[in-house]
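Colleague: Let's see this in three dimensions:
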Amino acid sequence: MNRYLVPASLLGTAVGGAVLFKDYVSGGACPSKATIQGKTVIVTGANTGIGKQTALELARRGGNIILACRDMEKCEAAAKDIRRETLNHCVNARRLDLASLKSIREFAAKIIEEEERVHVLVNNAAVMRCPHWTTEDGFEIQLGVNHLGHFLLTNLLLDKLKASAPSRIINLSSLAHIAGHIDFDDLNWEKRKYDTKAAYCQSKLAVVLFTKELSRRLQGVCVASVFP
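Modeller: Model (predicted):
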């Protein structure tokens, strides 16, 4: 009996340590049971990944969720999945292409016209490590989608968010912002050899700086950048 005691104890310690490490790295589970009935939430890039999981959890909590995505077929499918899983029928798909200033303006105009309030804006959508593509308006794609598109969207909806206070703006960032450097003389990588990693880091640093400045300026609206 005793010869099994030490190995069993070591195994238990290892398993317990692994569980604690996993919780430490992942941040653990959110303990809040808060509900958001009557609150309108916009989540960009919500047809997959972090965006979809965010929309799913907020739909479970009773919110009026708007999925804002470029691909409407995938967006409608995601909205259908979330409605089925949560039994929350206030989950809707809207087209938003963050690589197009025209699309952003059209989306914002529709939200302003149709929604009485917007309580939470989750700027989640992003592209990563792309070739040297440009947006419809000529911006380097990672800066254009990850920062500039959300910058315009946020500012277009700012009056609606202020009127809905207390409200929140959540910008999805990345630890990659630490390695970021913003070259104001060549934001679109027209003078240098394109570095897809550095361009991504620049875009995420821009997100963090935008968040900090917006937070400093606003009252009644909580602004935060989140590294998932």
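Colleague: from here on, contacts and neighbour counts on C-alpha atoms
Modeller: Noted.
Colleague: hey, where'd the strands end up in the protein?
Modeller: 40-44, 64-69, 91-95, 120-123, 167-172, 221-226 (DSSP state E).
Colleague: What residues of the helix ranked longest in the chain count as buried?
Modeller: Longest helix in the chain, counting residues (DSSP state H): helix 2-26. The neighbour-count check on helix 2-26 (16 or more other Cα atoms under 10 Å) flags nothing as buried.
Colleague: re earlier: for the strands of the chain, give me TSV that also has mean neighbour count and distance to residue 54.
Modeller: What follows is the strands of the chain, written out as TSV (neighbours: other Cα atoms under 10 Å; distance: least, Cα to Cα, whole Å):
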stretch	mean neighbour count	distance to residue 54
strand 40-44	24	8
strand 64-69	24	10
strand 91-95	21	12
strand 120-123	25	9
strand 167-172	22	11
strand 221-226	18	12
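Colleague: For the comparison step, fold the sequence that follows:
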Amino acid sequence: MSVYRNTIWFLKGIHEFTRNGYEAASKHFVEKDLEVSVSGRSFMITGGNSGIGKAAALAIAKKGGTIHLVCRNKERAEEAKADIIKESGNKDIYVHLLDLSETRKVWEFAEAFKKKHKSLNVLINNAGCMVNQREVNAEGLEMNFAANTLGTYILTKSLIPLLEKCSNPKVITVSSGGMLVQKLHTDDLQSERGRFHATMVYAQNKRQQVVMTQQWAKSHSNIHFSVMHPGWADTPGVQTAMPDFHRSMKDKLRSPEQGADTVVWLAVSEAADALPSGQFFQDRSAVPTHLPLAWTKVTPEEELKFMNILEDLAKSFQPH
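Modeller: Next comes the predicted model:
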């Protein structure tokens, strides 16, 4: 079945996830959806110093939004801030240093942010990683899971009270179409069994993000949650984590701006606001979260079990 999934997924990817796929989909975009001002609204973007995160930050800054860049590296973050200010003319750009794989520090950052800032309108969970060898963080958690899943969970959960204070709050998570080849598994979240396959671990994390988004949408009806696939984009992350894929597909990859388009659309457009919460998007359209006949669906009970595991893990690292 995994061969079937991978084959169907790759054929779908060549057709839809490439630059050509974006150009075909964009013919149906409504230009006025992005002809808006978001002055007075604040946006937190994790991994905002390069690739899709930086492209989204710049586009939103040009529309007047206050941008909080959450990045691992101070030097690269400050360079990104300077670039965004220069290109947008918007000086309301702020840098925060955080590595989402450092579990306790995610809690500490979120709690400190809530004390300093009275509001947050939009959280964009963009940061992610693909560590190609199995490594663990200071808390003993597998690095990809710590950053992509638990870090995203803790940051979002901690900031929900701040988001709920605002009008029209949103949470947007940048997932991946790679999750379509994965069924949610709750029995080996730390990738301790069998051979470690970084691409599949990453895809599993991205499936987990989709499930988290769907569950959050059910439990927090006053926040609009969405999760999206940016397509196959030419970003530093892809170049570093998947050099062979990047080399073979380079001419077909989307630009970071094309990859970020749906993030920006979800973050600022009224058209996106009118759609149900909890959906998975690709090129400004809600799309299925499972491939046909791929056997990747699980029961609602399994999804709740996953959320309970995350909650217990998150609490175990929460500062007291």
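Colleague: for the strands of structure 1, which one sits closest to residue 189 of structure 1?
Modeller: Of all the strands of structure 1, strand 167-172 sits nearest to residue 189 of structure 1, with 23.2 Å by Cα to Cα.
Colleague: Contacts for the closest one next, please.
Modeller: With contacts defined as Cα atoms under 8 Å, 6 or more residues apart in numbering, strand 167-172 of structure 1 is touched by 118-125, 161, 207-208, 211, 220-228.
Colleague: Alignment lookup: residue 125 of structure 1 to structure 2.
Modeller: Using TM-score structural alignment, the equivalent of residue 125 of structure 1 in structure 2 is residue 127.
Colleague: can you count the residues close to its match?
Modeller: When neighbours are defined as other Cα atoms under 10 Å, residue 127 of structure 2 has 26 of them.
Colleague: what sits against it?
Modeller: If you count contacts by Cα under 8 Å, 6+ apart, residue 127 of structure 2 has them with 46, 47, 48, 53, 100, 147, 148, 174.
Colleague: corresponding residue for the fifth one in structure 1?
Modeller: Just to be clear, that refers to residue 100 of structure 2. When structure 1 is aligned by TM-score structural alignment, residue 100 of structure 2 is paired with residue 98.
Colleague: That match: what's it in contact with?
Modeller: Neighbouring residues of residue 98 of structure 1 by Cα under 8 Å, 6+ apart: 70, 104, 144, 145, 149, 150.
Colleague: pretty sure the third one is touching residue 97, no?
Modeller: No: the pair residue 144 of structure 1 and residue 97 does not pass the contact test of Cα atoms under 8 Å, sitting 10.9 Å apart.
Colleague: Residue 25 of structure 1 versus the match of residue 100 of structure 2, what's the distance?
Modeller: Remark: distance between residue 98 of structure 1 and residue 25 of structure 1 (Cα to Cα, to the nearest Å) = 31 Å.
Colleague: helices or strands next to the longest helix seen in structure 2 in the packing?
Modeller: Across structure 2, the longest stretch assigned as helix under DSSP H is helix 198-219. Applying 3 or more Cα pairs under 8 Å, 6 or more residues apart in numbering; DSSP states H and E, one finds that helix 198-219 of structure 2 contacts helix 143-144, strand 224-229, strand 279-282, helix 300-316.
Colleague: Can you say which of those is nearest to residue 90 of structure 2?
Modeller: Nearest to residue 90 of structure 2, of these and by Cα to Cα, is strand 224-229 at 26.0 Å.
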